[in-house]
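Asks: next input, structure requested:
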Amino acid sequence: MLDPLRNQSVIFDFIEKEEYFAIHAPRQTGKTTLLHELAHRLNKEGNYISVVFS
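Replies: Take a look at the predicted model:
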């Protein structure tokens, strides 16, 4: 299982530096959940507008 708290801080560092990142992990480990949580957090903080689609 992915550690969502650790990954969020690393991903936010990439976002703040305007760098690309990829999320790669085995199926059913929380990748989509992590992305939805990141989008929610980014929108809540107000510095970014994030949209999730698939």
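
Asks: alpha carbons only for contacts and neighbour counts from here, please
Replies: Noted.

Asks: count of residues packed around Leu35?
Replies: As a burial measure, Leu35 scores 16 neighbours (other Cα atoms under 10 Å).

Asks: er, Leu5 I mean
Replies: 10.

Asks: next one: Thr33
Replies: Around Thr33 sit 12 other residues, with neighbours defined as other Cα under 10 Å.

Asks: let's see this one next to it:
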Amino acid sequence: MDQRFRILPTFWEPRGDERTRTMKLRRKPIAAKYAAEIAALYADATTGGTCARR
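Replies: The predicted structure is shown next:
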């Protein structure tokens, strides 16, 4: 599995757009707010190929 990540220069506060008061992720607002960053992570992903797990 190809895993990609990006460190953002922001802190997600409780009760903010990205987290609830109990620190759970609000996935839909995160996906909407960071759509360009998410698309960029997968833009250069290679398709096809196989991966053998051990």
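
Asks: can you calculate the TM-score here?
Replies: Once superposed, chain against chain, the TM-score is 0.25 (TM-score structural alignment, normalised by the length of structure 1); 24 aligned residues with a Cα RMSD of 2.9 Å.

Asks: and the next element down the chain from whatever helix or strand Pro29 of structure 2 lives in?
Replies: Using DSSP states H and E, Pro29 of structure 2 falls within helix 27-33. Once the chain leaves helix 27-33 of structure 2, the next helix or strand it forms, by DSSP H and E, is helix 35-43.

Asks: if you count neighbours, what's buried in that following helix?
Replies: By 16 or more other Cα atoms under 10 Å, the buried positions in helix 35-43 of structure 2 come out as Ile38.

Asks: for Pro29 of structure 2, give its distance to Glu37 of structure 2.
Replies: Distance, Pro29 of structure 2 to Glu37 of structure 2, by Cα to Cα, to the nearest Å: 14 Å.

Asks: likewise Arg27 of structure 2?
Replies: 14 Å.

Asks: quick check: which element contains the spatially closest residue to Leu38 of structure 1 that is not a sequence neighbour?
Replies: Spatial nearest neighbour of Leu38 of structure 1, excluding adjacent residues (Cα to Cα, 6 or more residues apart in numbering): Gln8 at 6.9 Å. For Gln8 of structure 1, the element it lies in under DSSP H and E is helix 4-16.

Asks: could you identify the longest helix within structure 1?
Replies: Counting by DSSP state H, the longest helix found in structure 1 is helix 31-45.

Asks: and it, what's buried?
Replies: Lys31, Leu34, Leu35, His36, Leu38, Ala39, Leu42.

Asks: OK, contacts around Ala31 of structure 2?
Replies: Each residue near Ala31 of structure 2 by Cα atoms under 8 Å, 6 or more residues apart in numbering is listed here: Ile38.
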